[in-house]
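Undergrad: Give me a model of this one.
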Amino acid sequence: MRITDYGQLPSCFITATDTDAGKTHVSCEIVRAWQQQGYSVAAFKPIATGAISHKGQRVSEDALKLAAVTGQTAGEINPYLYDKPASPHIADINQSFALADCLKQFKQLHQQVDRVLVEGVGGWCVPLSDTLMLKDLAIAIGLPVVMVSRIGLGCINHSLLTFHQIQRDCHLWYGWIANIKDPDYADIDSNIGAIEQRMTSGTVKT
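TA: Below you'll find the model as predicted:
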């Protein structure tokens, strides 16, 4: 299902076809739509890489953007921040990701508001440590999974591969969002149509 009405989404986990697909942009739009519906909201980006300096503090640029919408602090949104802009499992060898602590923080946040948006890092199979991938975090959190697809050259392949992998890994698939970063791209409609058609008619073989 392609999602166009963000306000009707439940609390969800946002993943993407790849890095720079536009997860944070879409996440901010979803949170704004929830606010317009009258919901109390919060964002949670458990892991971020590529820290920046903001007012003398190390922060995630993505978390800052989310905080500007939700009213939280960047630190409340993003507990695990690594300096190097790389896959989390190599971004900081001196800081390890603790899944149990992350889940505890999520559950506390989930109890305080009507809607929580959890934003992943990179794509569905990005390693978080030597033993964990992003998909393990998403499955442990248990929210409906929404995929952001950057519409452009290569998006059909990336979208379908991610869609089928999510379906193989869990039963949390909810739908996908087409993020049009370049409105002048000539094949927007045909690419979106190709993805929709193949998601609807395709089956997952196990």
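Undergrad: For the rest of this, base every contact and every neighbour count on C-alpha atoms.
TA: OK.
Undergrad: Now the helix or strand hosting residue 103: buried residues?
TA: In this structure, residue 103 is located in helix 99-110 according to DSSP states H and E. Under the neighbour-count criterion of 16 or more other C-alpha atoms under 10 Å, helix 99-110 has 102, 106, 109-110 buried.
Undergrad: List the contacts of it.
TA: Contact partners of helix 99-110, identified using C-alpha atoms under 8 Å, 6 or more residues apart in numbering, comprise 42, 44, 46, 79, 116, 137, 140-141.
Undergrad: Widest-spaced pair of the buried residues of helix 99-110?
TA: The span of those, defined through C-alpha to C-alpha, is set by 102 and 110 at 12.3 Å.
Undergrad: most remote residue from the chain's center?
TA: residue 56 (27.0 Å; C-alpha atoms, centre = their mean).
Undergrad: Please give me every residue in contact with that one.
TA: Per C-alpha under 8 Å, 6+ apart, neighbours of residue 56: none.
Undergrad: The protein: helices as residue ranges?
TA: In the chain, the segments counted as helices under DSSP state H are 23-36, 61-70, 74-77, 88-91, 99-110, 134-141, 155-169, 188-201.
Undergrad: To compare against the first, here's the next sequence to fold:
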Amino acid sequence: MYFITGTDTDSGKTLVSSALLHAAEGTKIGVKPIASGCEQTENGLRNSDALALIAESNIKLDYQQINPVAFKPAIAPHIAAKQQGLALTAQGVVDSLPLTELEKADFGLIEGAGGWRLPLGNGEYLSDSAKFLATQHQVGIILVVGMKLGCLNHALLTQEAILADGLTIVGWVANQVDPDMAYQDENLATLTQIMTSEFMGYVPHLSNPTAKQAAQSIRFTKAC
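TA: Prediction:
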């Protein structure tokens, strides 16, 4: 089972998560425990990231099991929760997950929200949920680096934070979010030198990205 985090919002976590699910063999499921920016539908709030994971999963559950915490405003989840009088906690996020199905699957994936230190409120962070999962359920961390100006700093700081939390990054993926990034090759070369975990691949900028396209650029050999 894996927890996918990113260097920032819009780093490409969902694209990489969908690609990993697409490439995985056997039974597979991806979940998105917290999502903001959801659309109101006749069936309730729906999030495009969660729907993308559902599309690449062959273990089918009710939507609320895939995305248990959904907010309509595209704002920080802890602010949206406060507006609704809800309390988000790290353990609560873990308890909301369909852990039985995730553990039974040949490939189980949990996509985070925002970056590693996404606030939940009251001094708790989504990274605390990831720590619970890593220690209690042997969940490995995969880091998505959004390739744009500033990514070297963001990648290093995120790596340092994850390692400081006592967790292991099993791999990282470079995802080109800025098609006009200057010196992209040189930045990628620097990243491959300063990142300490397995380099799983570089996803180029895609005009209309699909999980199938992105999967062709990712390789993953480690198991957790």
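Undergrad: Let me see the TM-score of these two.
TA: Overlay of the two chains. TM-score (TM-score structural alignment, normalised by the length of the first structure): 0.83; 187 aligned residues with a C-alpha RMSD of 1.8 Å.
Undergrad: can you pick the most crowded of the contacts of helix 99-110 of the first structure?
TA: residue 44 (26 neighbours; other C-alpha atoms under 10 Å).
Undergrad: That residue maps to what in the second structure?
TA: Superposed on the second structure with TM-score structural alignment, residue 44 of the first structure falls opposite residue 31.
Undergrad: ok, its match touching residue 107?
TA: No: at 11.5 Å, residue 31 of the second structure does not count as touching residue 107 under the criterion of C-alpha atoms under 8 Å.
Undergrad: contacting residues around the alignment partner in the second structure of residue 32 of the first structure?
TA: The equivalent of residue 32 of the first structure in the second structure is residue 22 (alignment by TM-score structural alignment). Residues near residue 22 of the second structure by C-alpha under 8 Å, 6+ apart: 56-57, 211-212, 215.
Undergrad: Which members of these define the maximum pairwise distance?
TA: It's 57 and 215 that sit farthest apart of the contacts of residue 22 of the second structure, by C-alpha to C-alpha, at 14.3 Å.
Undergrad: leaving aside the residues next to it on the chain, what's closest to residue 49 of the second structure?
TA: residue 14 (5.9 Å; C-alpha to C-alpha, 6 or more residues apart in numbering).
Undergrad: isn't that neighbour right up against residue 55?
TA: No: taking contacts as C-alpha under 8 Å, residue 14 of the second structure lies outside contact range of residue 55: 11.7 Å.
Undergrad: Same drill for those two, tell me which one is more crowded.
TA: More crowded of residue 14 of the second structure and residue 55, by other C-alpha under 10 Å: residue 14, with 26 against 15.
Undergrad: Identify all contacting residues around stretch 73-81 of the second structure.
TA: Taking contacts as C-alpha under 8 Å, 6+ apart, the residues outside stretch 73-81 of the second structure that touch it are 34-38, 71, 87-88, 119-121.
Undergrad: re earlier: got CSV for the buried residues of helix 99-110 of the first structure, with distance to residue 187 of the first structure too?
TA: Written out in CSV, the entries for these read as follows (distance: C-alpha to C-alpha, whole Å):
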residue, distance to residue 187 of the first structure
102, 40
106, 39
109, 40
110, 39
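Undergrad: And the helices of the first structure: which comes nearest residue 121 of the first structure?
TA: helix 134-141 (7.3 Å).
Undergrad: Which elements pack onto that closest one?
TA: Counting contacts by 3 or more C-alpha pairs under 8 Å, 6 or more residues apart in numbering; DSSP states H and E, helix 134-141 of the first structure packs against helix 99-110.
Undergrad: switch to 7 Å and redo it
TA: Taking 3 or more C-alpha pairs under 7 Å, 6 or more residues apart in numbering; DSSP states H and E as contact, there are no helices or strands that helix 134-141 of the first structure lies on.
Undergrad: What range does it cover in the second structure?
TA: Helix 134-141 of the first structure lines up with residues 126-133 of the second structure when matched by TM-score structural alignment.
Undergrad: how much does that stretch stray from the first structure?
TA: When the first structure is overlaid, stretch 126-133 of the second structure sits 0.7 Å from its aligned residues on average, using mean C-alpha distance after the TM-score superposition for the first structure.
Undergrad: what residue of the second structure takes the place of residue 22 of the first structure?
TA: Superposed on the second structure with TM-score structural alignment, residue 22 of the first structure falls opposite residue 12.
Undergrad: cool, residue 188 of the first structure as well?
TA: Under TM-score structural alignment, residue 188 of the first structure pairs with residue 184 in the second structure.
Undergrad: can you check residue 122 of the first structure too?
TA: For residue 122 of the first structure, the aligned position in the second structure is residue 114, judged by TM-score structural alignment.
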